[in-house]
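J.: A structural model of the following input is requested.
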Amino acid sequence: MKKIIRYIGVMAALCAALIVLTSCGAKPLSEQNVLTNSEKSNTITWGVKADTKLFGLMDIKDNRIKGFEVDIAKALTKQVLGSKGQAKFVQVTSQTRIPLLANGNIDGIIATMTITPEREKQVDFTNSYFDAGQALLVKKGSPIHNVKDLNQKGKTVLGVVGSNSVENIGKYAPKARLLQLSDYAQALTALKSGQGDALTTDNGILYGMAAENPGYVVVGGTFTEEPYGIAVNQGQTEFRQSLNTALAKIEKSGEYNRILKKWFGNVPGFNYEEAKR
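T.: Now for the predicted structure:
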C-alpha cells in the first residue's frame, strides 16, 4: 500500500513539473507561428459570421455556416496548404472576433471586417477581398432616401455593436438617434418592429437582408468605402503573405469570380460586373 501511495506521489510531482515546464517554455498560441502550426495540423481555423446572409449564415438544416466568405476561406486554405488542407470555422460577431484572434482561438478573421487605421493598431490585414460601402436598409415606401434624411428630427438608425458603421453615422447623420444591437439578426428584428427608421451597415450585408425580406430595400447608394480584409495577429507576417499570395492566385484563376457570382450574381441591386476581379 505504501509503495502505491509513493508511486502516486511521484507521478503527481512529475505531472506538476511537466505543467510548470510547459507553461514556462511554450509560447501562447497567439504568439506562435500560425503558418507553421497550420502546416503541421493541415488546418486553418477561420472566424466567420453566422448571421449574415450571403457572407456567412448558419444553415439550420445541416448546422453548417455557408456564404461567400466561407467559400473564399476554403479556396484560400487549399492554396496555402494544398488540396488536402482543411478549413475549420468558428462563429464570431463584430464584438468577439478580435478577442478570439488575440487569444489564439482562430488563425484569421474573414467576417465582413473593414480595413481601418484604428483596427490596424490591433491586427494586421491582408489585401482587400471585397470592396463594400456603407448604405441604408429601410421599409418600402419609407421617407428615408439617403443618409442625410436621418438628420430629420426624431429619426432613429439601427446599427451593430463593434461595427465601424456606427461611428460613420455620427459623421454623416450627427442628428440621428443611434440604437445599437448585438448582431444583425437583432437589428433587422428591431427595424421590422418599428424601433428604428433605417438599419445601416455595409451594402453587401444589406442586399442579403433585402433578398430575404422583400418588403425592405437598400436606398441612397453607398456613402463610404469599406474594403474587407482578412485579419491576422500582428507579427504573423509569413501567414499574411501566404494569404495574399493565395488571394492573388484565386483571382487570377477565375475561382474568385465564380464564388462571387454564386452568391451575388442574382442579387437585386448588386452590381456584379463592377465587383468582379
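J.: going forward, measure contacts between C-alpha atoms and count neighbours the same way
T.: Noted.
J.: Count the neighbours of residue 204 for me.
T.: 24 (other C-alpha atoms under 10 Å).
J.: and it, how far is that from residue 249?
T.: Note on residue 204: its distance to residue 249, by C-alpha to C-alpha, to the nearest Å, is 23 Å.
J.: same deal with residue 135?
T.: Relative to residue 249, and taking C-alpha to C-alpha, residue 135 is found at 31 Å.
J.: Second chain to compare with the first, below:
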Amino acid sequence: MTRSVFSHGRLAAAVAAAALVLAGCGGGGGQGDAQPAATSGSAVSVVNAGKLTLCTHLEYRPFEFRDESGKLVGFDIDIANMVAQGMGLAAEAEVVDVPFEQITSGAAMAAGRCDIGIAGMTITPERANAILFSDPYFDASQALIVKQGSGVTNLAQLKGRKLGVQTDTTGQIYAQDNAEANGYEIVVFEDLPTSVNAVKSGRVDAAINDNGVLFDFAKQNPDTEVVAEFNTGEHYGIGVRKDTGQALVAEVNKVLTAAREDGRYDESYKRWFGDLPQTGVEPAPGMTGAPTG
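T.: Alright, predicted model coming up:
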C-alpha cells in the first residue's frame, strides 16, 4: 500500500512526535521503555522474547487480513512467519495492527511496538529516511477498478466523475498527479475495503490502488473489474527501526533469499495470487517518488 509523503524536516518531526505519543499512552504494553529481549536463535534483539512481532495495517487482502475463522493470514503474514522461523523464533509471528503512517514513519518500531513493519509497503526515498528497508520482496503497480460494464477503461473517461483512493497511499499520490489532466474528483477513504466497496455501491465511479489487492477484490466481487494497470514500477519492502535495525534487516534478507531458493516464496505467492488476469499495462505518467500502500 502506498501512503503519504512528508518533507524531510516534517517527517523527522512526525516520527519523534508519534513515538512520544505511542510511548506516553502505553502503546504495545509499555514496550517503548523496555529493553529488547535477545532471541534464542541469533544475536538479534526482539521486543518480545522468543517471538517476532510485526506491525501491519488491516485489512489489505491478500497481504494481511482475517479469514472466516478470524485468523490473521495473507502473503505478508507468510513472509513474516518465514522470517521468524529463520531466526529460530516461534513459528508464528505476533501481529500488531496500527495505522499505516505509524509504520512508514518508523514511529511504531521506535516506540517498541514491533520489530518489523510489513504491510504491502512500497520502498520510497521518503520512507527510507525514516525506516531501514529489506531487499524488495514483491513487485507492484497501480490499477483501476470499476463496476462491471461501466464503460470506463482509463482515467480520461473519469472526467467529471469521482475516483476513490486510500489515504496516504501511492495510489492517492498517483491520482493527485493525474487529476488536472483527466478532470476527475478525488474522494479519499481511510482504508482499502471502504474505497472498493464505494465502487460497488456507486458512491464513486472507480478506485485506484495497488494491482494485487484490486485483482483479489475483483475475483471475490465479480460485479467489479480491473480495467487498467499503470506501470509505476513499485517494490514492497519490510521495514525495521532505522537506528538499530541493521542486524535485523540482515537476518530478514537472509530469509528472503533462502525462501526464494528453496521454493517457499513461490509456494506462498501461488497460494495468494495464482496467475493474475492480464490487462494492458499503460506507461505511467511521471511518478513523484510517492509511496504505495
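J.: the more surrounded of residue 135 and residue 249 of the first structure?
T.: More crowded of residue 135 of the first structure and residue 249, by other C-alpha under 10 Å: residue 135, with 25 against 16.
J.: And that one? What does it align with in the second structure?
T.: The pairwise alignment with the second structure assigns residue 135 of the first structure to residue 143, based on TM-score structural alignment.
J.: pretty sure that match belongs to a helix, no?
T.: No. Using DSSP: H, G, I helix; E, B strand; the rest coil, the assignment for residue 143 of the second structure is strand, not a helix.
J.: Just say helix, strand or coil for the spatially closest residue to it that is not a sequence neighbour.
T.: Leaving aside its chain neighbours, residue 143 of the second structure sits nearest to residue 229 (4.1 Å; criterion: C-alpha to C-alpha, 6 or more residues apart in numbering). Assigned state for residue 229 of the second structure: strand (three-state reduction, three-state DSSP).
J.: who touches residue 229 of the second structure in this structure?
T.: Each residue near residue 229 of the second structure by C-alpha atoms under 8 Å, 6 or more residues apart in numbering is listed here: 141-144, 211, 279-282.
J.: Now do it against residue 272 of the second structure, distance only.
T.: Going from residue 229 of the second structure to residue 272 of the second structure by C-alpha to C-alpha gives 19 Å.
J.: same question, residue 171 of the second structure
T.: Using C-alpha to C-alpha, residue 171 of the second structure is found at 21 Å from residue 272 of the second structure.
J.: More neighbours: which of these two?
T.: Shown here are residue 171 of the second structure and residue 272; by other C-alpha under 10 Å, residue 171 has more neighbours (30 against 17).
J.: So what does that one match up with in the first structure?
T.: So residue 171 of the second structure corresponds to residue 165, using TM-score structural alignment.
J.: any idea where the strands of the stretch 101-250 of the first structure begin and end?
T.: Counting by DSSP state E, counting those that start in this stretch, the stretch 101-250 of the first structure has strands at residues 108-109, 123-132, 134-139, 156-160, 177-181, 198-202, 216-219, 226-233.
J.: And the contacts of stretch 242-249 of the second structure?
T.: By C-alpha under 8 Å, 6+ apart, stretch 242-249 of the second structure touches 44-45, 106, 130-134, 239-240.
J.: Buried residues, it. List them.
T.: Under the neighbour-count criterion of 16 or more other C-alpha atoms under 10 Å, stretch 242-249 of the second structure has 242, 245-246, 248-249 buried.
J.: re earlier: so which of the contacts of stretch 242-249 of the second structure is the most crowded?
T.: Ranking the contacts of stretch 242-249 of the second structure using other C-alpha under 10 Å puts residue 239 first, with 33 neighbours.
J.: Indicate which one of the strands of the stretch 101-250 of the first structure is closest to residue 13 of the first structure.
T.: Across the strands of the stretch 101-250 of the first structure, residue 13 of the first structure has its closest neighbour in strand 226-233 (36.1 Å, C-alpha to C-alpha).
J.: distance between the closest one and the chain's centre?
T.: Its chain's C-alpha centre lies 8 Å from the corresponding centre of strand 226-233 of the first structure when counted by C-alpha atoms, centre = their mean, to the nearest Å.
J.: What's residue 248 of the first structure aligned with over in the second structure?
T.: Taking TM-score structural alignment, the alignment pairs residue 248 of the first structure with residue 257 from the second structure.
J.: I misspoke; the intended subject was residue 213 of the first structure.
T.: Match for residue 213 of the first structure (TM-score structural alignment): residue 221.
J.: roughly how far apart are that match and residue 146 of the second structure?
T.: For residue 221 of the second structure, the distance to residue 146 of the second structure equals 11 Å [C-alpha to C-alpha].
J.: more crowded one of the two?
T.: More neighbours surround residue 146 than the other of residue 221 of the second structure and residue 146, with 29 against 15 (other C-alpha under 10 Å).
J.: Next up, the contacts around the more buried one.
T.: Counting by C-alpha under 8 Å, 6+ apart, residue 146 of the second structure makes contact with 152, 199-200, 205-207, 224-227.
J.: just these now: which is nearest residue 263 of the second structure?
T.: Nearest to residue 263 of the second structure among the contacts of residue 146 of the second structure, counting by C-alpha to C-alpha, is residue 226 at 29.3 Å.
J.: Distance of that closest one relative to residue 174 of the second structure?
T.: Distance of residue 226 of the second structure to residue 174 of the second structure, given as C-alpha to C-alpha: 17 Å.
J.: Over to residue 223 of the second structure?
T.: For residue 223 of the second structure, the distance to residue 174 of the second structure equals 25 Å [C-alpha to C-alpha].
J.: of the two, who's got more company?
T.: Ranked by neighbour count (other C-alpha under 10 Å), residue 223 of the second structure and residue 174 place residue 174 first, with 26 against 13.
J.: corresponding residues in the first structure for stretch 59-67 of the second structure?
T.: Using TM-score structural alignment, stretch 59-67 of the second structure lines up with residues 51-59 of the first structure.
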